[in-house]
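> Pasting the sequence and the predicted coordinates here, then a few questions.
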Amino acid sequence: MRLRVFTEPQQGASYETLLRVAKAAEDLDFDAFYRSDHYLAMGGDGLPGPTDAWITLAGLARETSRIRLGTLMTAATFRLPGPLAIQVAQVDAMSGGRVELGLGSGWFEQEHTAYGIPFPKEKFSRLEEQLEIITGLWSTPVGEKFGYDGTHYTLRDSPALPKPAQSTVPLLIGGHGKVRTPALAARFADEFNIPFASLEDTRRQFARVRAAAGEAGRPDGDIVMSNALVACVGKDDAETARRAAAIGRDVAELKEHGLAGSPAEVVDKIGRYGQAGSSRIYLQILDLSDLDHLQLISEQVRTQLP
């Protein structure tokens, strides 16, 4: 089981804050540092204001050395597929081949309105075309051209450059959709992520993805399965309660819907997600000033996992 740090900078974080967290995650032997892709806080004032996901990752690519870097999830509504393919390939090269791309359809209409970003009705079909274009651009041999005729996007005589440093940038697709989401994952995903799901919902969704992958001719186990869950761990009840209060959440609710409580409690619950098929957990860390939280999780949770 791999543990990854997942941040929500739209709630209020500068690049310097994210850099401190990413470096701490690397020093503490977490597997990856991920961030969301949002431009508007969901509650609170969001000060000092949003940071861009791929500009952030470009900076971190040069200031870290081992940890993998990615998004849960880049919003397809924010970017055109050609420029996004260039951005991700460039950041991958800047990192020495440590980038992963989580790509989703985009869903938060209010942030689009706040920053003048179109919010189309046909988001899922746009996402599908973006995945086709990005993978097509990256897989086109050097010296050949790439073209695409879609409903939403058309490319002509693209040199399909630059290429990522990795032979394949891992693609993450996720969500709770019962039909179209598993089918899309079966076509494109190296990893499928279900966010903030119960154990039972996790089992059901993983089964749907495996079934869709089998129908697409992919071998069993070809897609990595993962969860994203809020984390609130304390060495004792008082510390857990303090950390829950700092993020405005109730301990009982966090224990039911996330990973909360003592290290032993959290190790046990992660083990149950492992039994459900998950091999990576993205720990949603909401208080980015509390680096002691990361240290506790690394030393007393991460080291206890198989």
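On my side now, so go ahead. Residues are numbered from 1 along each chain as shown.
> from here on, contacts and neighbour counts on C-alpha atoms
Noted.
> would residue 264 count as being in a helix?
Yes: when DSSP: H, G, I helix; E, B strand; the rest coil is applied, residue 264 is found to be in a helix.
> any idea how far residue 253 is from it?
Distance check for residue 264 against residue 253: by CA to CA, to the nearest Å, it reads 18 Å.
> more neighbours, the two?
Set residue 264 next to residue 253 and count neighbours by other CA atoms under 10 Å: residue 264 wins out with 15 against 11.
> residues contacting that one?
By CA atoms under 8 Å, 6 or more residues apart in numbering, the contact set of residue 264 is residue 301.
> Name the nearest residue to residue 23, sequence neighbours excluded.
Spatial nearest neighbour of residue 23, excluding adjacent residues (CA to CA, 6 or more residues apart in numbering): residue 64 at 6.6 Å.
> So which bits of stretch 16-35 are buried?
Neighbour-count burial for stretch 16-35, counted by 16 or more other CA atoms under 10 Å, picks out 18-19, 21-26, 28-35.
> do stretch 284-302 as well
For stretch 284-302, the neighbour count (16+ other CA under 10 Å) marks 284-288, 293-298, 300-302 as buried.
> Would you mind confirming that residue 198 is in contact with residue 254?
No: applying CA atoms under 8 Å as the test, residue 198 and residue 254 come out as separate, 11.8 Å apart.
> Give me the residue at the spatial middle of this structure.
Nearest to the mean C-alpha position of the chain, by CA atoms, centre = their mean, lies residue 72 at 2.3 Å.
> Looking at the buried residues of stretch 284-302, which one is closest to residue 100?
residue 284 (17.3 Å; CA to CA).
> before we move on, what SS does that closest one have?
strand.
> Not counting its neighbours along the chain, what's nearest residue 48?
residue 12 (5.9 Å).
> distance of that neighbour from residue 42?
On the measure of CA to CA, residue 12 and residue 42 end up 10 Å apart.
> go on, residue 130?
26 Å.
> For the chain, which segments count as helices?
Remark: helices assigned in the chain by DSSP state H are 15-27, 53-63, 81-95, 109-114, 123-139, 180-188, 199-215, 237-246, 251-257, 263-275, 291-300.
> Tell me, how many residues neighbour residue 141?
The burial count for residue 141: 14, using other CA under 10 Å.
> Please list all residues in contact with it.
So residue 141 contacts nothing (CA under 8 Å, 6+ apart).
> Hmm, residue 16 and residue 56 touching each other?
No: contact criterion CA under 8 Å: residue 56 and residue 16 do not qualify, at 9.7 Å.
> ok, back up a step: ok, the residue nearest to residue 48 to residue 161 distance?
Residue 12 is 35 Å from residue 161, by CA to CA.
> Neighbour count for residue 130 and residue 42, which is higher?
residue 130 (26 against 14).
> The structure to be compared is supplied as follows:
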Amino acid sequence: MDENFKLRIFTEPQQGGTYDDLLRMARTTEDAGYDAFFRSDHYLKMGSVTGEPGPTDAWLTLAGLARETSRVRLGTLMSAGTFRLPGPLAISVAQVDQMSGGRVELGLGSGWYEQEHAAYGIPFPSLKERFDRYAEQLDIITGLWETPPGGTFDYAGEHYVLTDSPALPKPVQQPRPPVLIGGAGKKRTPRLAARYADEFNLPFVDIDSAVEQYGRVSAACSEIGRDPAEIVRSAALVLCAGRDEAEITRRAGAIGRDVDELRSNGLAGTPAEIVDKIGTWRERTGITRLYLQVLDLADLDHVELVASEVAPQL
């Protein structure tokens, strides 16, 4: 596989999964040679699944995995800005970065899933206020991490005020862990990405939409004098691979999806089909990382199949 192109595994444990399920998948991800193991940050299931045995906290999970893996990078797509105050989140992520020996990445979004906020008593402001808070959170978290040792950090925003912060603990990665921003917003999202993002991720969109949004991010970079090439382009697509049609159909059924729909909107098919589709994405969008959304946490063979029969052809 091209060393500049990375395949990453991305899981959605709110759909039903324990820490032990995630640990098995993370270890399989590492052993199979993938670049990273990521998870969503949600507290409520989506769709018709029961969600049992219930949600797991993203950063508690990643702290555990930090100690039980040794190579793969670890992160979130995306932590919701509504879930945690920016100062404590900066502490948590820096600590997990220390626990992992410098393998953590923070995907941060504004928060969008209103039902999970209602289910667990989490305030859910208007979209404008969520984005206003999100912008301040990015400023604060990166500012805390980048404060020189021995220095202090102060911040006076509309929603958050920090006074004489020692800006500790420091992450292992310097000047800070990578920050991922994503989404299809046409104005504020590209501007925030241009200012703060090390990577820009587009989840579950078609190629034409992706080309347009990456272009907006590049334009926003140029407006502030930043080289657009400094931002890694990535995408996330649901995975449904099989050696033959029967295996593809079985895997689609296991996640309650239609094969034709997955072939159209996701990354479904034989290894050869998947190699071709990834090639099209790379050629048209310039992505150098692809997150494979694996929805059946028990299906370790799925991850191993792609590692053995897709990755070597990329």
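That came through fine. Just so we're clear, the structure is a prediction, and the values are computed from it rather than from any experiment.
> Now check structure 2 for the residue matching residue 287 of structure 1.
Superposed on structure 2 with TM-score structural alignment, residue 287 of structure 1 falls opposite residue 296.
> which residue sits closest to that match, ignoring its sequence neighbours?
Per CA to CA, 6+ apart, closest to residue 296 of structure 2 is residue 255, 6.6 Å.
> Counterpart of the one you found over in structure 1?
Residue 255 of structure 2 maps onto residue 247 in structure 1, by TM-score structural alignment.
> now that match: how far from residue 254 of structure 1?
Distance from residue 247 of structure 1 to residue 254 of structure 1, by CA to CA: 11 Å.
> Comparing those two, which shows the higher neighbour count?
residue 254 (18 against 12).
> who's in contact with that one?
Counted by CA under 8 Å, 6+ apart, residue 254 of structure 1 has contacts 230-232, 244, 260.
> out of the residues you listed, who has the most neighbours?
Going by other CA under 10 Å, residue 232 tops those with 31 neighbours.
> any idea what that residue aligns with in structure 2?
Under the alignment (TM-score structural alignment), residue 232 of structure 1 pairs with residue 240 in structure 2.
> Hmm, residue 251 and that match touching each other?
Yes: Residue 240 of structure 2 is within contact range of residue 251, at 6.2 Å (criterion: CA under 8 Å).
> Can you tell me the closest non-neighbouring residue to the residue lying farthest from the centre of structure 1?
Using CA atoms, centre = their mean, the residue of structure 1 lying farthest from its centre is residue 143. It sits 32.3 Å away. The shortest distance from residue 143 of structure 1 to any non-neighbouring residue, by CA to CA, 6+ apart, is to residue 159 (7.2 Å).
> Now for the one you found, how many residues are close by?
Counted with other CA under 10 Å, residue 159 of structure 1 comes out at 15.
> In structure 2, what residue corresponds to it?
By TM-score structural alignment, residue 159 of structure 1 lines up with residue 166.
> can you check residue 188 of structure 1 too?
Aligned partner of residue 188 of structure 1 by TM-score structural alignment: residue 196.
> give the contact list for that match.
138-139, 142, 179.
> CSV for the contacts of residue 254 of structure 1, including distance to residue 52 of structure 1?
Converted to CSV, those look like this (distance: CA to CA, whole Å):
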residue, distance to residue 52 of structure 1
230, 22
231, 24
232, 26
244, 27
260, 29
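> for structure 1, longest strand please?
Using DSSP state E to define each element, structure 1 has its longest strand at strand 224-233.
> Mean per-residue distance, that strand versus structure 2.
Strand 224-233 of structure 1, aligned to structure 2 and superposed, deviates on average by 0.3 Å (mean CA distance after the TM-score superposition for structure 1).
> so that strand versus helix 199-215, what angle?
Put simply, strand 224-233 of structure 1 runs at 160 degrees to helix 199-215, going by axes from the mean of the first three to the mean of the last three CA atoms, to 10 degrees.
> Could you list the residues in contact with strand 224-233 of structure 1?
So strand 224-233 of structure 1 is contacted by 6, 190-197, 202, 206, 239-240, 243-244, 254, 257-263, 266, 277-286, 293, 296-297 (CA under 8 Å, 6+ apart).
> Let's see that with 7 Å instead.
190-196, 240, 243-244, 258-263, 277-285, 293 (CA atoms under 7 Å, 6 or more residues apart in numbering).
> for stretch 287-302 of structure 2, same thing?
4-12, 21, 25, 28, 232-239, 241, 255.
> ok, 6 Å please
With contact meaning CA atoms under 6 Å, 6 or more residues apart in numbering, stretch 287-302 of structure 2 is reached by 5-11, 233-239.
> thinking again about what came up before, how far away is the match of residue 287 of structure 1 from residue 240 of structure 2?
10 Å.
> And for residue 130 of structure 2?
34 Å.
> Same check on residue 17 of structure 2?
19 Å.
> Please apply the same query to residue 122 of structure 2.
34 Å.
> same check, this time on residue 246 of structure 2
With CA to CA as the criterion, residue 246 of structure 2 and residue 240 of structure 2 are 12 Å apart.
> Over to residue 65 of structure 2?
25 Å.
> Please apply the same query to residue 199 of structure 2.
Residue 199 of structure 2 is 25 Å from residue 240 of structure 2, by CA to CA.
> which one in structure 2 is aligned with residue 212 of structure 1?
Checking TM-score structural alignment: residue 212 of structure 1 goes with residue 220.
> what's the answer for residue 74 of structure 1, then?
Match for residue 74 of structure 1 (TM-score structural alignment): residue 79.
> coming back round to it: what residue in structure 2 is paired with the residue farthest from the centre of structure 1?
Using TM-score structural alignment, residue 143 of structure 1 pairs with residue 150 in structure 2.
> Spell out which residues sit in contact with whatever residue of structure 2 lines up with residue 106 of structure 1, please.
With TM-score structural alignment as the criterion, the equivalent of residue 106 of structure 1 in structure 2 is residue 111. Neighbour list for residue 111 of structure 2: 80-82 [criterion: CA under 6 Å, 6+ apart].
> what sits against residue 123 of structure 1?
So residue 123 of structure 1 contacts residue 105 (CA under 6 Å, 6+ apart).
> roughly how far apart are it and residue 39 of structure 1?
Residue 123 of structure 1 is 18 Å from residue 39 of structure 1, by CA to CA.
> what does residue 101 of structure 1 give?
Counting by CA to CA, the gap from residue 101 of structure 1 to residue 39 of structure 1 is 18 Å.
> now swap in residue 69 of structure 1 and tell me
19 Å.
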